[in-house]
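Enquirer: Let me see the structure of the following:
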Amino acid sequence: MLVAAAVCPCPPLLVPEVAAGAAPELDDARAACADALGVLAAARPDRLVVVGPADETGRGQYPEGTPGSFRGFGVDVDVRLGRGRPDPAAMDATAPERELPPSLAVAAWLLTRTDWADAPVAGLGVGERLEAEQCVRAGRELAAPDQRVALLVMGDASACRTLKAPGYLDERAAGFDAEVARALGSADIPALKALDSALAHELKASGRAPWQILAGAAENTPLSGSLLYDEAPYGVGYLVAAWS
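Expert: Alright, predicted model coming up:
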């Protein structure tokens, strides 16, 4: 069963070495992420699953110990998912010896920053166009009834909040982000399930599929939510929430 969840944004800019001189601009977001991870630790889960968006080559499962890096963003920073070494038997047979996709690499960095050692960790990279029904089904499968499972859910809201945003200004973005923030802050499972996948894609909201996986995992668990951060630096919606 799902005992806790943390929702965090996944921009590589959360890593100070990547952000460089702009690093202080996301200090509040980093602090909120640390608070959300504290909620996960307090729940004492048997297993932590990190879920984040991934492109076609990054989809699938990642066992504890899978490496990742931010070298593609111009910095010599390496990470590893959890504390263990990867078990070859647990690797996704379709793509062995892969590195973490960027969203899961950010999650691995957050876990390292908070010195996570509370439970084994596994990762799941999901396609941003995965249908809502499939997301909910995947969430149900993650919340195994015989284990206390926690989720670290990575993903950004819209990237269209300002003229200088990656997706330019879209007048629908602020309303979409406000509804997502409300749903995450109140653990509103039906609202998350009902998110419009086509609109989310148009607004470049990479978190839609991971949020709907969370909704599926939380279906039969009475969790309460708390919104810890809701800002749009650089025109991209970054949300942090904790469910417990």
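Enquirer: going forward, measure contacts between C-alpha atoms and count neighbours the same way
Expert: Fine.
Enquirer: Pro45 - how many residues pack around it?
Expert: Using other C-alpha atoms under 10 Å, Pro45 is surrounded by 20 other residues.
Enquirer: The closest residue in space to it that isn't next to it in sequence and Arg47, how far apart?
Expert: Counting by C-alpha to C-alpha, 6 or more residues apart in numbering, Pro45 lies nearest to Arg148, which is 4.9 Å off, once chain neighbours are set aside. Per C-alpha to C-alpha, to the nearest Å, Arg148 is found 7 Å from Arg47.
Enquirer: now swap in Gly207 and tell me
Expert: Counting by C-alpha to C-alpha - Gly207 and Arg47 are separated by 22 Å.
Enquirer: The two - which one has more neighbours?
Expert: Gly207 (29 against 17).
Enquirer: How much space separates that one from Asp146?
Expert: Between Gly207 and Asp146 the computed distance is 27 Å (C-alpha to C-alpha).
Enquirer: thinking again about what came up before, list the residues that contact the residue nearest to Pro45.
Expert: Residues in contact with Arg148 (C-alpha atoms under 8 Å, 6 or more residues apart in numbering) are Met1, Leu2, Val3, Arg44, Pro45, Asp46, Arg47.
Enquirer: Could you work out the most separated pair of those residues?
Expert: The largest separation in those, counting by C-alpha to C-alpha, is between Met1 and Arg44 at 12.4 Å.
Enquirer: structure for this one too, so we can compare:
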Amino acid sequence: MLVAAAVCPCPPLLVPEIASGAAGELDGARAACYDAVAVLAAARPDRLLVVGPAAPAESGEFAAGSRGSLRGFGVALDVTLGAGEPGARPLPPSLTVGAWLLERTRWDAAPVAARALPEDAKAADCLEAGRRLGAEEGRLALLVLGDGSACRTAKAPGAFDDRAEPFDRAVADALARADTAALADLDPVLARQLHVAGRPAWQLLAGAAEGADLDGRLLHDEAPYGVAYLVATWT
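Expert: Coordinates of the predicted model:
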């Protein structure tokens, strides 16, 4: 049973050591993420599953103790997902940022595991995976990672697209209302065209939260660098 979810962006720039002189520009997003993780802890879950997007070859399950590295982004920083024996595979970037968030907030509320969803995962598969999670026994919390569109300005990674802001606004509204149907209806083709990384994880959340009667709260909604960063909680 899903009892709480936190939705956070996962750009490596969220890590101050990577952002360096620009770290202050993401202070608001960073603080909102910390607050969202605190909401998860307050829900007293039996377990936490961290969910984020990945290249198909990097997708799959990751146990506690799995490690990730931010060295590819220019800083000598490694992170570990919870407590456990080191896994055979490194965490993909989205889950590495998630593990960093948990380390930064000193997560100790419940055992942790992670799942990386293929960036091109079908909506139906994401929803069904979420429904299976929601049907399991015990109190489940989700840390759901993923950015919105990367096409909000001409200098954005995906260049400007006038469809990006309406798409992000619809997602923000759905997160604020804990609207599972709206997230389930997100168009994977449009999301891919707008370089939306969060779509698979948001749709897994939608499946897991069906019938859970959770309330949503939007904590942060900005698009620095032309990329939408949304933070929300469902409890």
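Enquirer: So for Met1 and Arg44 of the first structure, which sits in the more crowded spot?
Expert: A direct count of neighbours by other C-alpha under 10 Å for Met1 of the first structure and Arg44 places Met1 higher, at 20 against 16.
Enquirer: can you tell me which residues contact the more buried one?
Expert: Ala143, Ala144, Pro145, Asp146, Gln147, Arg148, Val149, Ala217, Thr221.
Enquirer: need the strands for the first structure, in chain order.
Expert: 2-8, 47-54, 60-62, 67-69, 78-80, 121-127, 149-154, 225-231, 238-243 (DSSP state E).
Enquirer: What lines up with Arg98 of the first structure in the second structure?
Expert: The equivalent of Arg98 of the first structure in the second structure is Arg89 (alignment by TM-score structural alignment).
Enquirer: Excluding covalently adjacent residues, which one is nearest to Ala144 of the first structure?
Expert: In space, and not counting its chain neighbours, Ala144 of the first structure is closest to Met1: 5.4 Å by C-alpha to C-alpha, 6+ apart.
Enquirer: what about the match of Arg98 of the first structure, how many neighbours?
Expert: Arg89 of the second structure has 14 nearby residues by other C-alpha under 10 Å.
Enquirer: I figured it was touching Gly65, is that so?
Expert: No. Taking contacts as C-alpha atoms under 8 Å, Arg89 of the second structure lies outside contact range of Gly65: 10.6 Å.
Enquirer: for the second structure, which residue is closest to the average position?
Expert: Against the mean C-alpha coordinate of the second structure, by C-alpha atoms, centre = their mean, the closest residue is Leu145 at 0.7 Å.
Enquirer: Can you name the residues that contact the corresponding residue of the first structure for that residue?
Expert: Taking TM-score structural alignment, the alignment pairs Leu145 of the second structure with Met154 from the first structure. Met154 of the first structure makes contacts with 7-10, 50-53, 103-104, 107, 207, 210, as judged by C-alpha under 8 Å, 6+ apart.
Enquirer: again, but for Asp177 of the first structure
Expert: Contacts for Asp177 of the first structure were tallied using C-alpha under 8 Å, 6+ apart; they are Ala157, Ser158, Gly237.
Enquirer: Next, find the distance separating the first one from Thr114 of the first structure.
Expert: Remark: distance between Ala157 of the first structure and Thr114 of the first structure (C-alpha to C-alpha) = 24 Å.
Enquirer: more neighbours, these two?
Expert: Set Ala157 of the first structure next to Thr114 and count neighbours by other C-alpha under 10 Å: Ala157 wins out with 29 against 14.
Enquirer: Thought Leu14 was touching Leu26 of the first structure, still the case?
Expert: Yes. The pair Leu26 of the first structure and Leu14 qualifies as a contact (C-alpha under 8 Å) at a distance of 6.6 Å.
Enquirer: residues contacting the closest residue to Pro120 of the first structure other than its chain neighbours?
Expert: Take Pro120 of the first structure and drop its neighbours on the chain: the residue closest to it by C-alpha to C-alpha, 6+ apart is Arg47, 5.2 Å away. The contact partners of Arg47 of the first structure, taken as C-alpha under 8 Å, 6+ apart, are Ala119, Pro120, Val121, Ala122, Gln147, Arg148, Val149, Ala150.
Enquirer: dump the residue contacts of the counterpart of Gly185 of the first structure in the second structure.
Expert: When the second structure is aligned by TM-score structural alignment, Gly185 of the first structure is paired with Ala176. By C-alpha under 8 Å, 6+ apart, Ala176 of the second structure lies in contact with Gly216, Arg217, Leu218, Ala232.
Enquirer: quick one on the thing from earlier: what residue, apart from its backbone neighbours, is nearest the match of Arg98 of the first structure spatially?
Expert: Sequence neighbours aside, Ser66 is the residue nearest to Arg89 of the second structure in space, at 7.2 Å (criterion: C-alpha to C-alpha, 6+ apart).
Enquirer: hmm, back to that, look up how far Ala183 of the first structure lies from the match of Leu145 of the second structure.
Expert: For Met154 of the first structure relative to Ala183 of the first structure (C-alpha to C-alpha), the value is 16 Å.
Enquirer: ok, which stretches of the second structure are helices?
Expert: 16-19, 27-42, 93-104, 123-135, 164-177, 180-184, 188-193, 199-209 (DSSP state H).
Enquirer: which stretch among those comes nearest Gly82 of the second structure?
Expert: Ranking the helices of the second structure by distance to Gly82 of the second structure, with C-alpha to C-alpha as the measure, places helix 93-104 first at 7.6 Å.
Enquirer: Lovely, talk soon.
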